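**Q** here you go, sequence then predicted model.
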Amino acid sequence: MTEAVEDLCARLIRFDTTNRGHGQGNGERDAAEFVADRLTDAGLKPTLLERAPRRGNVVVRVSGADPDLPALLVQMHLDVVPADPAEWTVPPFAGEIRDGYVWGRGAVDMKDMCATVLTVLARWSAERRVPRRDIVVAFVADEEDAGEYGAHWLVDHHADLFDGCAAAISESGAYTMPVRRADGTLVPLYPIGTAERGTAHLLLTATGRAGHGSRRNDDNAVVKLVDALHRLAAHPWPVVLTPTVRAFLERTGAALGVEVDLATDAGVDATIARFGLAAKLVENVVRNSTRPTVLSAGYKVNVVPSVAQAQIDTRVLPGTEDDLLAEVDRLLGPGIRREFITNQPPVQARVDSPWFDAMAAALRSQDPDAVVVPYCMGGGTDAKAFSRLGIECFGFAPLLLPEGFDYRAMAHGVDERVPVAGLRFGVEVLDRFLSDC
């Protein structure tokens, strides 16, 4: 008898795999060894790889009935962001099951999917079943930082492990978002990620003439930088309707019975305002964004520094990279040097494809009322690494969620938790999809 998915999720949460960034943290090794043991128990032969001690990654290939079909990658991460126990109702790494939920850091980001996938593989082993096509399963390190010990390193140095993979699924999609129509009817939306904005973190550097703070200085680096940041932060970025965003707006509008006007920027904004809770899925991805987040200048109040710097969290919609950077340079003006801290291009999969159709069918097999729509993720995932191999990447980590459950607030939030019923639903949907796709 296979272990209950909620118990498995709780056990995974008890491994403190905190990633503090810059190579600092507890490491994923213990969790990786646990996962490898579960895969071995299922009759598989996992490979455990590390770029550095205790930064564990596990990859395994499950052979399908038809080896001539393109393979599918299922990729998940084992690391989690930090959690302050003083802020939590339950200890964040206790892995408690109470009130119908599994509590703990990583419950929805993303040890829940790790548990559902392991449960499906254990079920296949017990029932002597195989999928239709080869399935490559990867549990990776370092997603919560730069992926340098996880997905990006694997792609750069162990790409052969993913040979033949045409598509991939991972976090941030296929969860229930219950939305009310104007007449009160509940519509169970299930967004599947078919795109991600790119991550282009920028470092801006202004230089000037150092001097005494009491004297006139028309070459003040701080003033140059502040003026440029104001222009950048105040700039009204125009609406850009990528294929994913346009399809989301049209299909969600039809499901909710609201007017959809995509002819102008104002019309798009008004359309989103009519979407209720579903607006959260699209309001940040109809435009590019440039948000100043870190400032650094000076060391003493009476000294004008010669250098001032700022970091800009820039998010880029598919197909807009060149235009966005050209506009950024125009807004910055002369005297400001721009360079990349991080530059990971956007990700875009096909909205209408057999992969998407199979995911939608799997969701409807467990929820016949499911309204499945594509959506664009505002942030980023390890899809940015695997897409470099030509793999079409989707956000598909199915969960059944009750009305009022703020799923998006759970990831990286206090009292992160996932419904037990949602995990069990995820197992059935994944089993259907992975078996038949």
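**A** Ah, there it is.

**Q** only C-alpha atoms for contact and neighbour calcs from this point on.
**A** Will do.

**Q** L241 and N288 touch, don't they?
**A** No - L241 is beyond contact range of N288, at 10.8 Å (criterion: CA atoms under 8 Å).

**Q** who's more crowded, those two?
**A** Higher neighbour count among L241 and N288: N288, with 22 against 19, using other CA atoms under 10 Å.

**Q** second structure follows, compare the two:
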Amino acid sequence: MADIQGTDRTGDADWAITDEEVVAFTSDLIRIDTTNRGGGDCRERPAAEYVAERLAEAGVEPTLLESAPGRTNVVARIPGSDPGAPGLLVHGHLDVVPADPAQWRVHPFSGEVRDGMVWGRGAVDMKNTNAMVLALVRAWGRTGRGPRRDVVVAFTADEEDSAAYGADWLVREHAGLFEGCTEGIGESGGYTFHAATPGGDPVRLYPIGAGERGSAWLRLTAHGTAGHGSKANPDNAVGELAAAVARIHRHRWPVRLTSTTRAAITEIAAALGRKVDLDAPGFSPELDIDPLLESLGAAGALVGSTLRNSANPTMLEAGYKVNVIPETATAGVDGRVVPGGEAEFASTMDELTGDRVAWEYAHHSVPLLSPVESPTFAAMRAALLAHDPDGQVVPVCLTGGTDAKQFSQLGITGYGFSPLRMPPGLDLAPLYHGVDERVPVDGLRFGARVLDRFLTTVE
């Protein structure tokens, strides 16, 4: 693997400062507990103030925007060298999901550096990327360098819930801050995924997010006749709800291959030394796609959850006493929708819930599809390969959602690009929202260099 030390874009002495800062900023941000428990229960302001102070020290003027007490966002614009070029959004969220210290080897809000790793909640999702951006902006301030395009950096609240206090609010109330931005980069892409050819030769893949499944969080409600638990009651809300939930659980959604997913399968297979033709006569997505992904080994996981719509029952609530039949029963379902699959999702839910159970969106965001054949994607690919020439960059559709969905309402095309080098044996995916979340120090420094090359060269 290429040595990350040294670059043709700045001196070694300045990178030494950036290398120290990216690690220190990651640790500092982790120590600021910004746990988002949902329903408005979060306070990002201390992290937002920290970010704003680091930006101000670099000569950048940050704007703190509070959507509700404690729910603070930070936005700043760094002028580019080409005033005629469109702007580029770089966004990252400040909140994190909960963590139980009793389950961790290292306290989740310690930010401890141990065994070459920075440990803690947010280490990969995504205070690490926020730290890279801060360190990079400060390096530009020291050296007088900067991006080619105007770069708008946005550090948002509430991404780990509904974005109502963060990106969604910014888009509705402060759209002018993002004027001129045509594309944006955010979390969940550009990291090392270790795979192997059929012969066992190691391959380093770098998936870049070029699409996202939409979010369709549902609330199901069944109404019936309340009564005594000892008496026959065919109008039982719990039974009707349970039947609908079971149908949703058992449903097999059909394969829907988007342009991004088709490109992902083809390019992943090619990187592993296999030629795949999804348009070959006789190829059946329903019959052949799962065996095809199995043949790709571990790399098949990059695609498997993006082939179809999905709906997973996650919550049930009914009753207050075992011998009382309740009048109402409710359930929560986490639905995800592939680009182009929204009508199919809604009609299928109508069918699966039936006449006795009503469903509604508790939270709904659109799926995204971003072009793979674009100068921006090419620049991300080139930046990664500049620092790992033997890597293989591939497009993927993200299984979940990011703030890119909200910013798409402003016409901003979003990509998942938070570069990070991961060592063999440490997979990134289980660390998201997982126990013992941690990030390699070396990976942070790699990511800062890749971001620097991308932001200073992208056309």
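**A** It's in. For clarity, every value in this text was computed on a predicted model and none was experimentally measured.

**Q** helices of the stretch 251-400 of the second structure, residue ranges please.
**A** Residue ranges of the helices in the stretch 251-400 of the second structure, as given by DSSP state H, counting those that start in this stretch, are 259-271, 285-295, 301-304, 342-353, 375-387.

**Q** how about S306 of the first structure, what's its match in the second structure?
**A** Alignment note (TM-score structural alignment): S306 of the first structure maps to E327 of the second structure.

**Q** ok, how many other residues are close to the residue lying closest to that match once chain neighbours are set aside?
**A** Distances taken as CA to CA, 6 or more residues apart in numbering put A226 closest to E327 of the second structure, at 4.5 Å, once the chain neighbours are dropped. Per other CA under 10 Å, the neighbour tally for A226 of the second structure reads 16.

**Q** ditto for the one 5 residues further on
**A** A count of neighbours around K231 of the second structure, defined by other CA under 10 Å, yields 10.

**Q** how about it, what's its partner in the first structure?
**A** In the first structure, the residue equivalent to K231 of the second structure is R215, according to TM-score structural alignment.

**Q** how close does that match sit to N302 of the first structure?
**A** Going from R215 of the first structure to N302 of the first structure by CA to CA, to the nearest Å gives 10 Å.

**Q** kindly report the same for A228 of the first structure.
**A** Remark: distance between A228 of the first structure and N302 of the first structure (CA to CA) = 23 Å.

**Q** same question, C393 of the first structure
**A** For C393 of the first structure, the distance to N302 of the first structure equals 53 Å [CA to CA].

**Q** which residue of those two possesses the greater neighbour count?
**A** Applying other CA under 10 Å to C393 of the first structure and N302 shows that C393 carries more neighbours, namely 31 against 12.

**Q** name the element that one belongs to?
**A** strand 392-395 (DSSP states H and E).

**Q** which residues are contacting that strand?
**A** Residues from elsewhere that reach strand 392-395 of the first structure, judged by CA atoms under 8 Å, 6 or more residues apart in numbering: 166-174, 192-195, 347-350, 383, 386-387.

**Q** next one: stretch 74-85 of the second structure
**A** Applying CA under 8 Å, 6+ apart, the external contacts of stretch 74-85 of the second structure come out as 48, 51-52, 60-65, 146-156, 177, 459.

**Q** quickly find the element holding the residue nearest the centre of the first structure.
**A** By CA atoms, centre = their mean, the mean C-alpha position of the first structure lies nearest to T381, the distance being 3.8 Å. Under DSSP H and E, no helix or strand contains T381 of the first structure.

**Q** ok, it touching E143?
**A** Yes - here T381 of the first structure lies in contact with E143, judged by CA under 8 Å, at a distance of 7.0 Å.

**Q** all set now, cheers.
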